[in-house]
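Asks: with the sequence up front, the predicted model follows.
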Amino acid sequence: MKIIEEVGWRGKWSLLMMVCLTMANLVWSEAVPVWSEKTPVRKFLALDPGIQLNSKEHDKIIIDNGILQITFSKPDGLIIGIKYNGIENVLDDANTIDDRGYWDIVWYEPNTPLKIDKIEGTQFRVVTQNEDQIEISFSRTWNQSNLGSQVPLNVDKRYKLFLKMFTSTHYTGKEVDTEYRNGETWKKVFGPVFVYLNSQSRQSPEQSNKNLWEDAKRQMVREVQSWPYDFVESEDFPRAEERGTVAGQLQVLDRYINAKIILPRFASVGLAAPGETGSWQTEAKGYQFWTQTDNRGYFTINNIRPGTYNLYAWVPGFIGDYKYNVDIQIDPGRTIKLGSLVYQPPRNGPTMWEIGIPDRTAGEFYIPDPYPTLMNGLPATNYNNKFRQYGLWNRYTDLYPNEDLTYTIGECDYSEDWFFAQVNRYNIWNTYCFFANICIYICMYIMIKVYNHLKVRINKPVREAPEFSTGLIGRDNAIARHGIHGLYKLYRIDVKSNLLVRGKNIIYLRQSRSAGQFQGLMYDYIRLEEPPRT
């Protein structure tokens, strides 16, 4: 079985929802599906003293603390109304009750069409009610009679003023999808997530919006410092004292840059499920905990759930991924000090030339202005978010209507002359060309992102066999979703001396698939290395 989660939400506000799902033991054959266990996951709402709970009506539950009133359908557990600040319902009550605030799971059994399940509950109960909190449960138990009509999950939902998407191919694509097969059990807690509803005295709209935004950022800092919250009463959400800590120092050794150890600043260091180097990118079933190093490479990862992890890292300014070669076992209340960890980035020789910055984005390359009719005003005011505009891929055709991009080493500037994505050109019949090339006069060490098939030729006509081919790669949606980075892939191409000539050398990077406008790739960084020195 494959599960793809999507969120259905209508209205001005979103609500936090914390949900734990337990997989059924399923064998997709003639065998009967059975549960390994039923793990309750309860809806929880922590509000101020004096909270009122009305559960007497047969079809709804109302919770009111004098400021915010939330109405749930009963026993489904759908959020059908939010009354706040004089607004009777901030959700769109023109929609049907099951189309306001809900989770849905898009799923399918092997070789069957997609199905949509809004994971509606069938039972309601009050778990806890006191002056500090109310805990309520909307649950549903799967059984054999639901085979094929409901996703095989025991569901016991839990809310807290937000709705959290836990996995989706909408941006990341199928490589980050999750699959559950052959009796595998699975459980994961999402949330709680805090949503802050602030207010402001009457001012000009511009000043009022600015004050609200600054106040929300201050509140965010306070909430980050308060995490993990101590009010959650669930065995599946460890408290701070039940979690662990990992600390250490990351160092970099690249003798072609510096003979001495380099102390990386703002390197990303994280714990994720055990796997191969870089596997954290596509691991979605387990938990991940990340931080950044300080100016001297020191890092501390706090509030880690107990379990077995690998430690991974990547460093801006250097290619590749780091993985600590020993599994790390996190126990409650334990601090693990790893000491100094040395990362040696892949390298064969000194750099002859380079294009871009190895920072896992294409943000340093040329990003065109959007079409005026498609412009989103918010990112347009921030250069760092200039890529967040619809239709930028078609601007490539405007800039290169007849021939593709040519980049000359020593003459061109990648911030002005390297289009941020290698995409298809469209012609006057609005079809997309198969020949999307970038010519580089000399090359090669490549990091590639996004859905495509890249072929590399050196001083050869396009019709001859390439020196290097990636095969079909990527399968994510970063270009279509206005992103600036996708899954990180590192490729090394050995350039044999007999392929080069004295004087001008041309490297062709050919995008060989053109099924549509969103097929393309983004480069992080390209460099040519000299042969290793002895």
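Replies: Received it, and whenever you're ready, just let me know what you need.
Asks: going forward, measure contacts between C-alpha atoms and count neighbours the same way
Replies: Noted.
Asks: can you report how many residues lie near residue 178?
Replies: 18 (other CA atoms under 10 Å).
Asks: wait, it touches residue 5, no?
Replies: No. Applying CA atoms under 8 Å, one finds residue 178 not in contact with residue 5, separated by 9.8 Å.
Asks: longest helix in this protein, please.
Replies: The longest helix of the chain (DSSP state H) is helix 205-226.
Asks: tell me the buried residues in that one?
Replies: 211, 216, 219, 223 (16 or more other CA atoms under 10 Å).
Asks: and what of stretch 524-531?
Replies: Neighbour count says stretch 524-531 has 524, 525, 526, 527, 528, 529 buried, by 16+ other CA under 10 Å.
Asks: try this one next to it:
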Amino acid sequence: MVDGRRRRSLQFWWLMFWANITLLHSCLEQREGVARGVALASAPAVKLLVEDDQVIMQNGIVKLTLSTPKGRVLGISYNGVENLLETRHHEKYRGYWDLVWGRHETTDLLEATRYNVVMETEDQVEISFTRKWNVSLGHRMAPLNVDKRFVTLRGSPGFYTYAVLERPNRAPAFDLKELRVVLKLESDKFHYMAISDRKQRLMPMPEDRRTGRKLDYSEAVLLTKPINPQFKGEVDDKYFYSVDNIANRVYGWVRSDPSIGFWMITPSDEFRTGGPFKQDLTTHVGPNLLNMFVSGHYAGDDLALKFKNGEAWKKVFGPVFVYLNSHNNSKNTPYSLLWNDAKQQMLNEVLKWPYTFPHSPDFVKPYKRARVSGQILVHDWYSF
């Protein structure tokens, strides 16, 4: 009898907790909506410029340049800087989606063969870059239909990107082992990295890895002749900057002169593999900014997506938000100001999830989703 009352009491307070969370969520959404409406009233319209081999999306804050029809990210302009990406890289490797698939772990840059402007208004421009697979292509590319999307919103200091991957009916069996977005930033300007309140620092240069000594595996390098002497004797390894999915919400780099923060924001885990305590990569020397959606890091091949002949499959990955910030009239803004602002923007994005703006019919809008509540009972039979 006592246990029954306690159970009902706990259920009552649990329901009250979620009722208050829902009310708070609603109030914040309404308050944010008013603020956003005021901002939109004075913000420039989103514009699209179509050229021979590229398209430019701009909203008066950020300018995003994409190649056509392949859908590579060629340039990101913000706060007077013409391109925040590393232009010394070939345009193929500045900003891109890619995946690793098959027994031979082949890398596919998911380059599209056509593009389409699916939405163009003063408030939003969304572009779709697509590629269809057919059996005649053999093993030259992953057997998937690809739809990469980029979205610019009015008054937004950044852009969104997401992808819809679909396995065609006649596609052969195969494993999808890794899927990610990669952005490579100016190496001579972006020196400070932040992935959490406690994990942020000045970073070595790419040259430091080239002049260093490789250790037992290629990712780990002993820095023997770094440009900045303070790094001498350190080991650089991209796995140092891994984060649990549950905490993997915002991370990025800060540029110097002028000070600009460049951040990757992921508002939900629903499109990542491995669960909340799966670790994955975020940033590393380059400076590189990643967003990992599928990987075997820290887990192995068991987390690969394995498809059999005739198995139908489709999934939306993202949207994720590339957020840019700066501080008024300051060439040497304290890193903490930009980091704290990025965290606040991350919270705003989490509150807006699931988004209402994606134009793909495959992204399930909020009004078509349901909320599941209840109890999970776990019986540990090994304890008996």
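Replies: Sure, I can see it. For clarity, every value in this text was computed on a predicted model and none was experimentally measured.
Asks: just give the TM-score of the two.
Replies: The TM-score (TM-score structural alignment, normalised by the length of structure 2) is 0.50; 207 aligned residues with a CA RMSD of 2.4 Å.
Asks: name the next helix or strand downstream of the longest helix of structure 1, please.
Replies: Remark: after helix 205-226 of structure 1, the chain's next helix or strand is strand 244-252, criterion DSSP states H and E.
Asks: what's the next secondary structure element after that next one?
Replies: Downstream of strand 244-252 of structure 1 (by DSSP H and E), the next one is strand 268-272.
Asks: buried set for whichever helix or strand comes after that following strand?
Replies: As assigned by DSSP H and E, the chain's next helix or strand after strand 268-272 of structure 1 is strand 289-292. Judged by neighbour count using 16+ other CA under 10 Å, the buried positions of strand 289-292 of structure 1 are 290, 291, 292.
Asks: how near is the last one to residue 302 of structure 1?
Replies: I take that to be residue 292 of structure 1. Residue 292 of structure 1 is 12 Å from residue 302 of structure 1, where distance means CA to CA, to the nearest Å.
Asks: swap in residue 213 of structure 1?
Replies: Residue 213 of structure 1 is 28 Å from residue 302 of structure 1, by CA to CA.
Asks: got it, and residue 62 of structure 1?
Replies: Taken as CA to CA, the span from residue 62 of structure 1 to residue 302 of structure 1 is 37 Å.
Asks: swap in residue 205 of structure 1?
Replies: In terms of CA to CA, residue 205 of structure 1 sits 40 Å off from residue 302 of structure 1.
Asks: kindly report the same for residue 21 of structure 1.
Replies: 25 Å.
Asks: what's the answer for residue 439 of structure 1, then?
Replies: Taking CA to CA, one finds residue 439 of structure 1 at 47 Å from residue 302 of structure 1.
Asks: what are the buried residues along stretch 123-131 of structure 1?
Replies: Counting neighbours by 16+ other CA under 10 Å, stretch 123-131 of structure 1 gives residue 124 as buried.
Asks: just give me the neighbour total for residue 352 of structure 1.
Replies: Burial measure for residue 352 of structure 1: 12 neighbouring residues, criterion other CA under 10 Å.
Asks: pretty sure it contacts residue 528?
Replies: Yes. Residue 352 of structure 1 is within contact range of residue 528, at 5.5 Å (criterion: CA under 8 Å).
Asks: name the helices or strands packed onto the strand ranked longest in structure 2?
Replies: Determined from DSSP state E, the single longest strand within structure 2 is strand 313-326. With contacts taken as 3 or more CA pairs under 8 Å, 6 or more residues apart in numbering; DSSP states H and E, strand 313-326 of structure 2 sits against strand 158-167, strand 260-265, helix 335-352.
Asks: let's see 7 Å
Replies: Identification of packing neighbours for strand 313-326 of structure 2 by 3 or more CA pairs under 7 Å, 6 or more residues apart in numbering; DSSP states H and E yields strand 158-167, strand 260-265.
Asks: right, so those strands: which one is the most enclosed?
Replies: strand 260-265 (a mean of 26; mean count of other CA atoms under 10 Å).
Asks: which residues touch that strand?
Replies: Here strand 260-265 of structure 2 makes contact (CA atoms under 7 Å, 6 or more residues apart in numbering) with 249-255, 320-326, 338, 346.
Asks: one more pass at 6 Å, please.
Replies: Contact with strand 260-265 of structure 2 is made by 249-254, 320-326, 346, as judged by CA atoms under 6 Å, 6 or more residues apart in numbering.
Asks: which one (most neighbours) among the residues you listed?
Replies: Busiest of those [other CA under 10 Å] is residue 253, holding 30 neighbours.
Asks: next, the angle strand 313-326 makes with the helix or strand where it lies.
Replies: Assessed by DSSP H and E, residue 253 of structure 2 sits inside strand 250-255. For strand 250-255 of structure 2 against strand 313-326, the angle by axes from the mean of the first three to the mean of the last three CA atoms, to 10 degrees is 40 degrees.
Asks: which other helices and strands contact the helix or strand encompassing residue 64 of structure 2?
Replies: In this assignment (DSSP H and E), residue 64 of structure 2 forms part of strand 62-67. Packing partners of strand 62-67 of structure 2 (3 or more CA pairs under 6 Å, 6 or more residues apart in numbering; DSSP states H and E): strand 54-58, strand 73-78.
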